[in-house]
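K.L.:
what follows is a predicted structure for the sequence shown.
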Amino acid sequence: MTSTLAFAERDIFWPPADELMQAAERIRARLGDWPRAPVPWRICLTAPDAPRAGDLIVVADDNDHPASFAGWLAHGAGVVEAKAGGVSLMLAGQRYAFEGTLAEDWLAALAAFLDCGFEAPDALVLAMAWRDGDDARSDDAWPVDLARFPRLVGLPPVPAEPFASCPARLGLYAVVPSAAWVERVLTLGVQTVQLRMKDAPPAQLAEEIARSVEAGRRHGARVFINDHWREAIAAGAYGVHLGQEDLETLAPAELTAIAASGLRLGLSTHGYYEMLRALHFRPSYLAFGAVFATTTKTLATAPQGLARLARYVRLVEGVVPLVAIGGIDLTTLPGVLATGVGSAAVVRAVTEAQDPQAAVTALHAAFERRPSSG
């Protein structure tokens, strides 16, 4: 075990628990090299006298501390309730609830995944997917069997049928700001395009979407519309792309309307919790990012990197197509494709290129050079 994996002299559990610490170190050593967590997480088996941000206070179902929760949360701590058949996490004004079985080492696994730099909800998802003895079965013990992952509790109903499917590998996926750009990249041979227009008067927006969809028909290409699903339905678009925040505002009847129209649905995800949430809606594809730092939008999470992308690919392979997005250009694309992901979305690599035609040609060439089994 390298020194970067050692928990010695680190405040991982409170009160100190040698057996849990040893199990956490053993698990952590089988997870690979990851940057150390930016947050000094501490798993509290009993409530500390002075709760602080970074504390996760574990409460078993035979304890009754609801009156104390508010005070702990007010100090920035999180509360993990472990009950028969599931776990919930209260943190930063949010509640995350899961159903699933727990390994004996799940708290040690939670510490290990937190140490790999994952946010608490994602680390908890991974800890619940952990099984006793995983660390002894392989040099790479990372959970990649979706059947072992927990189920999210309290999600809204979904349409009776899954959203329409799209190809397993969407290839080069250009995200552009106008119908003129849609037409331009389609002429250059791009087959998957997203129109992303955030601010436009309704009449202009409808016109841009209709123009983009018509261009897609002429070129036999897949045109997704970002956010504006009503206009996408009206124009007969191939699909629509939505963010996690959209899932919070859409009514079940609206989701049913999108599915009934035949639109494909792409959903943004930024980690394991959001992935499980998105899969509940049975979308046509998932987008994962931001893989690298990007200036095209404000990031709620730090760049994910290639190591996380590779794990994500392994988890959803054969379940749903995956699109990598965020800061991808000609320099970084080969590394992205080496993870096995079937599609990579680019923005500035095309729209800010001095020669968009040369840029698209080079990006397509990178896809052609990837191993056929990748």
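P.N.:
Right, received. Where do you want to start?

K.L.:
going by C-alpha atoms from here, please, whenever you check contacts or count neighbours.
P.N.:
Noted.

K.L.:
just the helices in the stretch 201-350 of the chain please.
P.N.:
202-219, 229-235, 244-249, 252-260, 272-280, 305-316, 333-338, 348-351 (DSSP state H, counting those that start in this stretch).

K.L.:
and of these, who's closest to A179?
P.N.:
In terms of Cα to Cα, the element of the helices of the stretch 201-350 of the chain nearest to A179 is helix 202-219, at 4.9 Å.

K.L.:
going on from the helix or strand that contains A174, what's the next piece of helix or strand?
P.N.:
Secondary structure from DSSP states H and E places A174 in strand 171-176. Once the chain leaves strand 171-176, the next helix or strand it forms, by DSSP H and E, is helix 179-187.

K.L.:
that next one vs strand 171-176, what angle?
P.N.:
Helix 179-187 runs at 160 degrees relative to strand 171-176, counting by axes from the mean of the first three to the mean of the last three Cα atoms, to 10 degrees.

K.L.:
residues making contact with helix 179-187?
P.N.:
With contact meaning Cα atoms under 8 Å, 6 or more residues apart in numbering, helix 179-187 is reached by 174, 176, 193-195, 208-209, 211-212, 215-216, 219, 221, 351, 360.

K.L.:
filter the residues you listed to the buried ones?
P.N.:
Buried residues within those, counting neighbours by 16 or more other Cα atoms under 10 Å: 174, 176, 193-195, 208-209, 211-212, 215-216, 221, 351, 360.

K.L.:
with distance to A112 added, can I get those residues in CSV?
P.N.:
Listed next are the buried ones among the contacts of helix 179-187 as CSV, based on distance: Cα to Cα, whole Å:
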residue, distance to A112
A174, 37
V176, 40
V193, 39
Q194, 38
L195, 40
E208, 48
I209, 46
R211, 50
S212, 47
A215, 49
G216, 47
A221, 44
T351, 41
V360, 41
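
K.L.:
here's the one I want to compare it with:
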Amino acid sequence: METLKLSGRDFFWPPADELTEAAERIRARLGDWPRADRDWRICLAAPDTAGNDDLIVVIGRAAEPDDAAAWRAAGAGLVEARTDGATLTTAAGERFVLEGTLAEDWLAALAAFLDCGFEPHDALVLALAWRDGDEAHGADAWPIDLSRFPRIAGLPAAPAQPFPVCPPRLGLYPVMPSAQWVERLLALGVETVQLRLKDATPAQLEDEIAQAVAAGRRHGAHVFVNDHWREAAQAGAYGVHLGQEDLETADLAAIAQSGMRLGLSTHGYFEMLRALHFRPSYLAFGAVFPTGTKTVATAPQGLARLERYVRLLGAHVPLVAIGGIDLARLPAVLATGVGSAALVSAITAASDLGEAVERLQQAFIA
């Protein structure tokens, strides 16, 4: 298959035949992935001219500040490898600091995962989860042993009080724009719903959340509130759902003390590890498919990635797939082993709400 061929491509600078051969050998055991959109180049020495597709690797020492600044100004990323891990610094100045084991062929693994279409920070996570010889362990050698994955350095401590557990398979998980929609879904027998409000005044926000939470109590259902954790805690919500950006500002200790469950959004391996550190009640992966209901900075994940996320984390935390999922796509999503799927337009745009919900519920039973 042409997508597995790395030889003949300028994947390493200076050219390194042995590394290229190792990368191709690893790549051939990672499954059928389309070739990456970008022609990455891993530079083991500073190139004469750095560019946007270059990752410059410095091993055993920190890069000189002037060199690092010049490479970043040219659009290149920097990987600084240590005996206990590696740090990626992007051209925009984002830093991804990972602690873990570097296999002898970690650079070859990094090239292989980049070729599978992963962004450098996620490819680096996977490269640190790789162990020498993994490519000899079957047709699909994808890393799925969580104990081998690196740790993210510099994270604040997780709340002392763990977040409460939620059902291991949340099933159909509609994400609705109002308390009225929440009530309608609960009346049809849906057991888990998220209220995601946009552009509400403080008074409207408090009232909508209170109504949705009260409806959840009447129906014995699980009502999560998106983002607004203070109002959700005040109303006694079952849970709250936060994005990665909210981890910087939300008081996770206060959320845990309130007794609410916590769901966290993730968009790749680095964000998964970051979210797991805080011991959430569930993790959401997305967007699986293109979606018009929310602006997402990352490209769609697709089913192949979702299936591997499930293999890695399915035994550790409940998982939710989200983004562009409808009735036609739902069976393929559930075939990955994920225990829940969040839907928006497939419900709000349905001409017959009752029939739509029944057919969606049946997909989880089939």
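P.N.:
Received it, and whenever you're ready, just let me know what you need. As the structure is a computational prediction, the values presented were derived from the model and not from experiment.

K.L.:
what's the TM-score here?
P.N.:
Here the TM-score for the pair of chains, by TM-score structural alignment, normalised by the length of structure 2, is 0.99; 365 aligned residues with a Cα RMSD of 0.8 Å.

K.L.:
what about the strands in the stretch 51-200 of structure 2?
P.N.:
For the stretch 51-200 of structure 2, applying DSSP state E, counting those that start in this stretch gives strands covering 54-59, 77-82, 85-89, 95-99, 151-152, 171-176, 192-195.

K.L.:
the last one vs structure 1, average offset?
P.N.:
It refers to strand 192-195 of structure 2. On superposition with structure 1, the mean distance recorded for strand 192-195 of structure 2 (mean Cα distance after the TM-score superposition for structure 1) is 0.3 Å.

K.L.:
please apply the same query to the fourth one.
P.N.:
Strand 95-99 of structure 2: mean distance to aligned residues in structure 1 after superposition is 0.4 Å, counting by mean Cα distance after the TM-score superposition for structure 1.

K.L.:
the first one too?
P.N.:
Compared with structure 1 after fitting, strand 54-59 of structure 2 deviates on average by 0.5 Å (mean Cα distance after the TM-score superposition for structure 1).

K.L.:
got the buried residues for stretch 294-313 of structure 2?
P.N.:
Buried positions in stretch 294-313 of structure 2, judged by neighbour count with 16+ other Cα under 10 Å: 300-301, 303, 305-313.

K.L.:
in structure 1, which residues correspond to that stretch?
P.N.:
With TM-score structural alignment applied, stretch 294-313 of structure 2 matches the range 297-316 in structure 1.

K.L.:
next one: stretch 259-277 of structure 2
P.N.:
Using TM-score structural alignment, stretch 259-277 of structure 2 lines up with residues 262-280 of structure 1.

K.L.:
repeat that for stretch 36-48 of structure 2.
P.N.:
Aligned by TM-score structural alignment, stretch 36-48 of structure 2 falls on residues 37-49 of structure 1.

K.L.:
the matching stretch: which residues count as buried?
P.N.:
Using 16+ other Cα under 10 Å as the test for burial, stretch 37-49 of structure 1 gives 41-45, 47.

K.L.:
residues near P150 of structure 2, how many?
P.N.:
Counted with other Cα atoms under 10 Å, residues neighbouring P150 of structure 2 total 24.

K.L.:
list the residues that contact it.
P.N.:
Here P150 of structure 2 is in contact with 85, 98-101, 125, 128-129 (criterion: Cα under 8 Å, 6+ apart).

K.L.:
as TSV, those residues with neighbour count and distance to R27 of structure 2 would be great.
P.N.:
Below are the contacts of P150 of structure 2 laid out as TSV (neighbours: other Cα atoms under 10 Å; distance: Cα to Cα, whole Å):
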residue	neighbour count	distance to R27 of structure 2
G85	20	22
L98	24	22
E99	18	24
G100	19	22
T101	21	20
V125	27	16
L128	27	15
A129	23	15
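
K.L.:
about what we covered before: what is the end-to-end distance of the match of stretch 294-313 of structure 2?
P.N.:
End-to-end distance for stretch 297-316 of structure 1, by Cα to Cα, to the nearest Å: 26 Å.

K.L.:
right, I'll call it a day here.
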